[in-house]
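Asks: Take this sequence and fold it.
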Amino acid sequence: MSTAPPPSARGTAPFGEHRTWYRVTGDLRSGRPPLVVAHGGPGSTHDYLLSLAALAESGHAVVHYDQLGNGGSTRLPDRGDDFWTVQLFLDELDNLLRHLGIADGYVLYGHSWGGMLAAKHASTAPPGLRGLVIANSPASYPLWLQEMKVLREQLPPDVDATLRRHEEAGTTDTDEYFAAMRVFYDKHVCRVLPWPRDFFASFMEIHHDPTVYHSMNGPTEFHVIGTLRDWSVEDCLAGIAVPTLLLSGRHDEATEATVRPFQEGIEGARWEIFEESSHVPHLEEPERFTAVMKDFLKEVERG
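Replies: Prediction:
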């Protein structure tokens, strides 16, 4: 079970014909902007980010939610690629902010794919956005794919050969592919072994219902063949005008080359690199992560 503090509220927000599941920790009316957490994937769940709920101790309520298609939100396993779009998830985020009554004041934390989503949201200059955290996110999938090639070349030759053999044959659902995939994941996604329960929970959620992940991403983090393979947010970064914190790990699959466009494109963005982390520093270096986040939230409050 998670060690996250218990929620102060849980529910679902109507979103067209569907529903978005959410969890609130703390008081949304505390006077301090709540932290809204957008998870990765696409097609993951909030579980692996649950430890962020402890930040509610700083007086900022924390809102987790499951994006449409996964977790506690409406599952739509029969929908095709044309349904799962970036705009769908931007609309879902806007809808949730309105439903919770926090659209006039909030901080947005986006992890991995969620960071790209958050950047796109922030680039539209929503009047209630007070601060932005882009965590372990690439600025573009083409850049991500270039860096995946670099990281894969550093794997043991037999591991990469196994991966490529199954990718070319379309047999990425086999045990042999999974075992080879774990070599990459244990090095560049989560270096805490065994994997923390919250992280494993999200991983298994994708495994049990990969509809969104396979449609938009592909079978793995490093074999991106889905609809997002050509997507980038680099062209909209100049529109972000709120305090922005960038987070990444020294061993991250989101390498420095994929994160650098955020620093170059967002005026005043601050970049913190976690030396002992890969893709989930909130689990790999939790004490430093908490300190960095609390400092940033204080900075946002100071305006």
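
Asks: Every contact and neighbour count from this point should use C-alpha atoms.
Replies: Noted.

Asks: Val24 belongs to a helix?
Replies: No: for Val24, which was evaluated using DSSP: H, G, I helix; E, B strand; the rest coil, the result is strand, with no helix membership.

Asks: Give the burial count for the residue nearest to it when sequence neighbours are not counted, as a bare number.
Replies: Distances taken as C-alpha to C-alpha, 6 or more residues apart in numbering put Val63 closest to Val24, at 4.6 Å, once the chain neighbours are dropped. Number of residues near Val63 (other C-alpha atoms under 10 Å) recorded here: 30.

Asks: for comparison, sequence B:
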Amino acid sequence: MFRPTAKGVAPFGEFRTWYRVTGELSPHRTALVVAHGGPGSTHDYLVSLAALSELGVPVVHYDQIGNGGSSHLPDAPADFWTVELFLAELDNLVRHLGIAGNYMLFGHSWGGLLVAKHASTAPAGLRGLVIADAPASYPLWLEQMAVLRARLPAGVNETLLRHEAAGTTDSDEYHAATRVFYDRHMCRLDPWPREYQASFFEMYNDPTVYSTMNGPSEFHVIGSLRDWGVTDCVAGITVPTLLISGRHDEATPETVRPYAELIPDVRWEIFENSSHVPHLEEPERFRDVLTEYVKAVAFG
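Replies: Okay, here's the model as predicted:
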């Protein structure tokens, strides 16, 4: 595993954003900033992207506010946690690191929507965009969750629905049933990689952001994001965009397709043996695909 060259904290108003850099930041080097999923997860499960620093591309990981090494705010009101907050945090981090004139973005899952929204404003220094395993909207996501849930083994979805109706989604039976879905559509490796488990443990230890904005599970989105999406703005993305998803992904082709149809300069790679984390499930092919893209953007 690649060790970070530097770690630090970016002041964000009265709060702080923890980050790590692998490689040397320079105005002449296109940096890759990695936005994790959740919302409310951590950078841990994406740390393998630090290997891209071997290309001469510095890689920045950060924990979004509310989790990991960044400020935890378990008592913040629900209306504190907004898309605008996380967009402002990303802008702030890019400026703090001095890379606003030359950077790429990689966003996974919720992070994919976040970076797409950021890119749609056409920042002058943005050179490229990777949207990985991300739906274009949560209404689309919920439509497809119903399809995937209906295909679960007999009795599983009935168990999930019963607990969701009763408000007992914190029960062991509900958690066991969610794992059936997760093993099919989130990560098909057995056991789950340690770095993936680490992000889950972090989110379990402080579920504030996830429960407020998403809900109790990946497929029961009842939080503030339930009606949100980026289909109205992604046509404004002007940089070369790499779109990634897995054949068994909870981000099904139907949820991803709007990016492919609306972004002017886009290429879509589907990983046939992956679900929601191709970088862990098919690491060699993922590395090849991302390396080719990063080289093209960073070095022409």
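
Asks: So after superposing, what's the score?
Replies: After superposition, the two chains reach a TM-score of 0.99 (TM-score structural alignment, normalised by the length of the second structure), with 300 aligned residues with a C-alpha RMSD of 0.9 Å.

Asks: What does the residue nearest to Val24 of the first structure correspond to in the second structure?
Replies: For Val63 of the first structure, the aligned position in the second structure is occupied by Val60, per TM-score structural alignment.

Asks: was I right about that match contacting Leu25?
Replies: No: with contact defined as C-alpha atoms under 8 Å, Val60 of the second structure and Leu25 do not form a contacting pair (9.2 Å).

Asks: Pull up the overlap in contacts between the two.
Replies: Here Val60 of the second structure and Leu25 share the contacting residues Ala31, scored by C-alpha atoms under 8 Å, 6 or more residues apart in numbering.

Asks: Could you measure from the residue nearest to Val24 of the first structure over to Leu28 of the first structure?
Replies: If you measure Val63 of the first structure against Leu28 of the first structure using C-alpha to C-alpha, to the nearest Å, the figure is 9 Å.

Asks: In contact with Gly128 of the first structure, which residues?
Replies: Shown here is Gly128 of the first structure, whose contacts under the criterion C-alpha under 8 Å, 6+ apart are Ile102, Ala103, Asp104, Gly105, Tyr106.

Asks: what's the matching residue for Ser109 of the second structure over in the first structure?
Replies: Aligned partner of Ser109 of the second structure by TM-score structural alignment: Ser112.

Asks: sec struct for the closest residue to its match other than its chain neighbours, please.
Replies: Taking C-alpha to C-alpha, 6+ apart as the measure, Ser112 of the first structure lies nearest to Ser137, with 4.1 Å between them; neighbours along the chain are not counted. For Ser137 of the first structure, the assignment made with three-state DSSP gives coil.

Asks: How many residues are close by Ser137 of the first structure?
Replies: By other C-alpha under 10 Å, the residues close to Ser137 of the first structure number 30.

Asks: Give the equivalent position in the second structure for it.
Replies: Alignment note: Ser137 of the first structure maps to Ala134 in the second structure; criterion TM-score structural alignment.

Asks: my guess is that match meets Leu114, correct?
Replies: No: between Ala134 of the second structure and Leu114 there is no contact under C-alpha under 8 Å: 9.6 Å.

Asks: Show me what Thr290 of the first structure lines up with in the second structure.
Replies: That one, Thr290 of the first structure, aligns with Arg287 by TM-score structural alignment.

Asks: oh sorry, the question was meant for Gly40 of the first structure
Replies: Using TM-score structural alignment, Gly40 of the first structure pairs with Gly37 in the second structure.

Asks: which residues sit in contact with its match?
Replies: With the criterion set at C-alpha under 8 Å, 6+ apart, Gly37 of the second structure makes contact with Gly107, His108, Ser109, Trp110, Gly111, Gly112.
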